[in-house]
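Peer 1: This is a predicted model, with the sequence first.
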Amino acid sequence: MSIRTHKPLVQRVVRWYAKYGSDLVGEKVLNNVNLPNLQNLFRVESNNPMYDCYPIKSFEQKNYIEKTFSFKLNTQAYDYFIECDAI
């Protein structure tokens, strides 16, 4: 008898929150995410599937998200995070 394993179906999402308080302001689903690129960008190990929440803090992270996903981040007004949802 063999045990089959599978990767969970997930989607990566950028969510942004009010800088003062914790109100969710918006979200954008990211399509065609290259996980190894995200792992490198957020400095996580290659065996980490990045199911947690990761703050977008550095210029490099912000620039990558904006260019790769055609999405402008207003870091003066909001706090941004890469999150993962099961689908």
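Peer 2: Great, that's in hand. Residues are numbered from 1 along each chain as shown.

Peer 1: For the rest of this, base every contact and every neighbour count on C-alpha atoms.
Peer 2: OK.

Peer 1: where do the helices sit along this protein?
Peer 2: Along the chain, counting by DSSP state H, helices occupy 35-41, 59-69.

Peer 1: How far off centre is the shortest one?
Peer 2: So the one you mean is helix 35-41. Taking Cα atoms, centre = their mean, to the nearest Å, one finds the center of helix 35-41 at 10 Å from the center of the full chain.

Peer 1: Comparison target, given below:
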Amino acid sequence: MEFRVTCFSNETEKLINEFPLSGVPLSKMQSLFGRPSEDPMYYCYPIDEEKAAFFQRFFGIEFNFDQYCYFLEQYV
């Protein structure tokens, strides 16, 4: 199971970019997003500015919330 951050245009709602996140344990994402340990996190989870700090620090993802919205998604 892998996670990715997806980036969508606020104006057109089109997918702009995807950032794969390798090696991130499910338990870390559950903790970051306040999900219970039994939640497999199959849905999309909005990334706000507070959560973005984690992804910027550990993965170097630059966020621009004025132009884009971001989500955490899981893919297999």
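Peer 2: Structure's in. What do you need? Everything quoted here is computed from the prediction, not taken from an experiment.

Peer 1: Identify whichever of the helices of the first structure lies nearest to residue 28 of the first structure.
Peer 2: Closest approach to residue 28 of the first structure among these (Cα to Cα): helix 59-69, 9.5 Å.

Peer 1: Buried ones in the closest one, by neighbour count?
Peer 2: By neighbour count on 16 or more other Cα atoms under 10 Å, the buried set for helix 59-69 of the first structure is 62, 64, 65.

Peer 1: What is the equivalent residue in the second structure for the first one?
Peer 2: For residue 62 of the first structure, the aligned position in the second structure is residue 52, judged by TM-score structural alignment.

Peer 1: I figured that match hits residue 64, correct?
Peer 2: No - applying Cα atoms under 8 Å, one finds residue 52 of the second structure not in contact with residue 64, separated by 10.0 Å.

Peer 1: Pipe the buried residues of helix 59-69 of the first structure into a markdown table and attach distance to residue 31 of the first structure per row.
Peer 2: Shown next, in a markdown table, are the buried residues of helix 59-69 of the first structure (distance: Cα to Cα, whole Å):
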| residue | distance to residue 31 of the first structure |
| --- | --- |
| 62 | 17 |
| 64 | 14 |
| 65 | 11 |
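
Peer 1: burial of the residue nearest to the match of residue 62 of the first structure when sequence neighbours are not counted, as a residue count?
Peer 2: The shortest distance from residue 52 of the second structure to any non-neighbouring residue, by Cα to Cα, 6 or more residues apart in numbering, is to residue 63 (7.1 Å). For residue 63 of the second structure, the tally of surrounding residues (other Cα atoms under 10 Å) stands at 18.
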